[in-house]
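Enquirer: Provided below are the primary sequence and the corresponding predicted coordinates.
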Amino acid sequence: MVAPPVAPGQPAAGTPPARRRRDVRGTLSRIALAAVGGGLVFLSFPPRTAWWLAPIGFAVLGVLLHGRRMRAGFGLGVAWGLGFMVPLLRWTGEFVGLVAWLPLALFCAVMIGLGTAFMARVSTLPGGPLWMASLWVADELLRGVFPFGGFPWGRIAFGQPEGWYLPLAAVGGAPLIGFAVALTGFGLAHLGRDWRLGLPLVVLPLAGGLAATPLVGTAPDRGTVVVAAIQGNVPRAGLDFNAQRRAVLDNHVKRTLELAEDVARGREEQPDLVIWPENSSDIDPFRNTDAAAEIDRAAAAIKAPIAVGAVVVDKSDNLPRNTVVLWEPGRGATDTYTKRQLQPFGETMPFRSFFRIFSATVDRAGVFQPGTDPKGFAMGPARVAVDTCYEVAFDSVVRDSVTAGADIIAIPTNNATFGFTEMTYQQLAMSRVRAVEHGKAVVVAATSGVSAIVQPDGSVTRRTGLFTPDALVSELPLRGEATLATRLGAWPEWVMTALGLLAVALSLTVKRRGSRPTPGAGIGEEETDGGPAGAA
């Protein structure tokens, strides 16, 4: 009797146990290699400057995904995502432990796995690396909006504030950087199969970054402005909640008064405007006259308007807003900006009643209300876009504040809760990418660091240390010219996403056609799934 045919990649009947064990070991090896690839991408992120590790991490992913079935692509993508996200998001568990850190990392990894499942499906199409890179953009787009308004932390562009890819931000924003890095990596993976296609896919994204360099504008077409960023620092443990809040305000007043003394003695240039961090006054200055008097004293001493990060309780509903208040010498509060993109599980608590079933600690999350107006402040000669802390991670939020007429960007932030973790460096990298994306200088003011002065080309000219009071004073260009990325907005991201999804549709169509029996075929001939041999 002739033995029945065996599907490629499947063990034959009677395969000895040792053979099966080797298959298990091969699966475990691929999973481990995937995790290593994700780890390489993590190592490309700040505070390290090894930006070139990111495409290598994608090359590992590309090798593993090629020709695999979708379920295998999902599993390998989750492993790769865990290798990337678990160390990257370590800061989320600094004070609340594993309960926030590991579930969030796992969720992000699963979202990546959804994307890699489709990448595996399109990997054998002609030009596979192009479609895979487009699907990476689609995956980042999904993670940026779902769930709870999205969590875009870990976008590949935010690990590229150094190196050859950064100038691409001025052309197509953060999505184009992510596409270029992924394409380089998937092109590297393709070299061994077809160097004629793989080599251009490696070279073109890198060359594109270099070619985009002249598009990164730095000329002060609206003049210049002298800016001061104040980092007052936070007190140590041992004070009750109200005393902590007052100490933070006092620290920022004190450091501003010290800067005013330095200006009076000629040691620092007179600033045209001053940026204080988010939560520099958690005491509502509209309800607390003592807080208002202290801010008044600082503004009068420095002789410049101050953007004060404050918690303000609105009279309409008695609910708090994360607000930046424009405080002018001799006039007091003259304008406000309310944070629009709130942080879930911090400033807000989605499905609070449901999660309360599992833990009463959910009530520690705030009930902050979002703002709606993207318009920033007129401060001296500058029109300042304000994007508070978490907002800098969202493309549309930053773009809306810039297109409201800004010629400089301020990022007031409070990273004190995350201690000495890498979170503040990751966020600074986002600010550097935004500077190039919109062609504006960026002022980062943090309560405890790292505060920084970022030029329109993404370079950092001044920065503070962690948990130390400081003041950064610098003359910066005011730029009204809009970059191509600012003008195009989300269009590059939508186009790349559409291309990736069209490739998926094509691959699934090919699969369905391949699964239909050939007319007149003999009885007993097997249908295929249209996938490559040994894809399981």
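Expert: Received it, and whenever you're ready, just let me know what you need.
Enquirer: make it CA atoms for all contacts and neighbour counts henceforth
Expert: Noted.
Enquirer: could you report the neighbour count for residue 18?
Expert: Around residue 18 there are 9 other residues, counting by other CA atoms under 10 Å.
Enquirer: distance of it relative to residue 28?
Expert: Note on residue 18: its distance to residue 28, by CA to CA, to the nearest Å, is 15 Å.
Enquirer: another structure for you, compare them:
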Amino acid sequence: MLLRTSLALVAGLTLSLAFEPLALPIVMPFAVAAFFLSTRGLRARSAWIPGLGFGVAFYFTHISWMRDSIGPDAWVALATIESLFYAVLGSVTAALHRRRLWALWMAPAWVTMEVVRSGWPFSGMPWGRLAFGVVDTPAAPALPYVGSVGVSLLVALVSSLLAWVVVARGREQRVAGGASVAVLALTLLPALTPYDVEETGQATVAAVQGNLPGPADNILFDSQQVTDNHVQATIDLADQIAAGAQPEVDFVLWPENSTASDPFGNAAVNAGIRSASAAIGVPILVGAIVDAGPDHVLNQGIVWDPVTGAGERYTKRHPVPYGEYIPLRDYLDGTFGKLALIPRDMLSGSRKTPLEIAGISVADAICFDIAYDDGLYDQVSRGAELLTVQTSNASFIFTDQIDQQFAMTRLRAIEAGRWLVVASPNGISGVISPEGEVVATADPRTQAVLVEQVGLSSDITLAVRLGPWVGRSSAVLTGVGLLLGLLAYRRSRHSPAPGGVLDENPEDEVLP
């Protein structure tokens, strides 16, 4: 067990290298294959140990940025919870190893684990999904075909077949090698036949990065000045357009927390938005914290028209538990530690239709929303022509989190076959093509305005059409595999052993 757990620990650390800051995706299939091998031959009731070792090594390293930005207590708590999912996966894969074609059962089990932990408990934590590491690899063009969940499935399948090559012998090893090459070729085939998304129009969009006064990692240090920075940057852009130094824009994108005070209750904030809107003469998608009664707030993107004022709104669908709301608040001391910084809970949004901004259908996402599949899938499938992301990564500005999130943002552009514009108060802001290319970006911790012409499209990629069905199918397959194993085990316990004696220790319980 010590050797297996050591292998799992090394594999977990290796998998963390696939993501930012090092971003070495080549290690992914080897790390995941080593995980599968670490549970082979174990009983399910003990295979959770190397599974937990893998999870601890991977997840504590992968989200180490949380230790310094949010706090060591939150880092330990979240990483521990996520590590437990890999422990459960360890037991599941140990049971599935008993199947005849065990290598084909591993990938659906891995994906099922990723999907479950991405939505539970509370709103889940998608960070660390295999697909989030492929954006700069030849596997990225598969995203519009099968989606992020499908790409995770393909990477996990290549990994399990690689593990099969390691343990197989003779003719079986040749079969395993051939299967590995075939699946790898299937994964890379879209690089030769890129998904064709027809462009139906163009627009010019400005993304404003207003920057923060004082400490670069504290949006609340002077929230009024943050708003003023975005107002002034927008007015300056209007002056440049009037002078012919910049092209006219269709709309302006402000980031999340560009107004951290309710623009309907704070007169200074309201006046600032109206002055910026009047100067630029086109709608601004404002990022605002809006009061929702004495106990709740809303994190919203508000379409602010220069004539009619505030209009359509997108509300953040996935507030961060213990960061933006406190689950089980009635049972916790709200004055303990950093919980005291969350006096009101942020409510979740449920909008599924895109925003209409200057005649353009826009799918919006706010910060961590970009890590989840549902919001953008819903809006793109209902006609969104362009993607926007309003984010506020100020708390993480000195960490690797901003690079990890930006990689996910690029993935969403590829997956949906859409141009994507992202605005952040102090980084990372950028404009991304449907191929995942960063065509413009602003340096972190600076004030900048990105003005770019982007394409519009109404085509819906196969990935968006598939939606959650790849994950659901993986869950069904995993359940079937475990059920078949249980039935085989029960038959073996009730079948006469040689000499007419029931075999109390069936061979399939512990593999040699």
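Expert: Looks like it arrived, so ask away. A quick note: this is a predicted structure, and the numbers were derived from the prediction, not measured.
Enquirer: burial check on residue 375 of the first structure, number of neighbours?
Expert: Neighbour count for residue 375 of the first structure, taken as other CA under 10 Å: 20.
Enquirer: quick one: it and residue 398 touch, right?
Expert: No - Residue 375 of the first structure is beyond contact range of residue 398, at 10.7 Å (criterion: CA atoms under 8 Å).
Enquirer: quick one: map residue 383 of the first structure onto the second structure.
Expert: Using TM-score structural alignment as the criterion, residue 383 of the first structure maps onto residue 361 of the second structure.
Enquirer: not counting its neighbours along the chain, what's nearest that match?
Expert: residue 384 (4.7 Å; CA to CA, 6 or more residues apart in numbering).
Enquirer: over to the aligned partner of the one you found in the first structure. Which of the three states is it?
Expert: Aligning on TM-score structural alignment places residue 384 of the second structure opposite residue 406 in the first structure. Secondary structure assignment for residue 406 of the first structure (DSSP: H, G, I helix; E, B strand; the rest coil): coil.
Enquirer: what is the neighbour count of residue 505 of the second structure?
Expert: Counted with other CA under 10 Å, residue 505 of the second structure comes out at 10.
Enquirer: thought residue 125 was touching residue 66 of the first structure, still the case?
Expert: No - applying CA under 8 Å, one finds residue 66 of the first structure not in contact with residue 125, separated by 10.1 Å.
Enquirer: more neighbours: which of those two?
Expert: Between residue 66 of the first structure and residue 125, counted using other CA under 10 Å, the more crowded position is residue 66 (22 against 18).
Enquirer: the residue mapped onto that one from the second structure and residue 381 of the second structure: what is the separation?
Expert: Aligned counterpart of residue 66 of the first structure in the second structure: residue 40 (TM-score structural alignment). Distance, residue 40 of the second structure to residue 381 of the second structure, by CA to CA: 41 Å.
Enquirer: then residue 316 of the second structure?
Expert: The value you get for residue 316 of the second structure to residue 381 of the second structure, if CA to CA is used, is 18 Å.
Enquirer: likewise for residue 85 of the second structure?
Expert: Residue 85 of the second structure is 31 Å from residue 381 of the second structure, by CA to CA.
Enquirer: higher neighbour count, these two?
Expert: residue 381 (21 against 18).
Enquirer: which one is residue 35 of the second structure nearest to, not counting chain neighbours?
Expert: Residue 35 of the second structure's closest residue in space is residue 8 (CA to CA, 6+ apart), at 5.5 Å.
Enquirer: alignment lookup: the one you found to the first structure.
Expert: Match for residue 8 of the second structure (TM-score structural alignment): residue 34.
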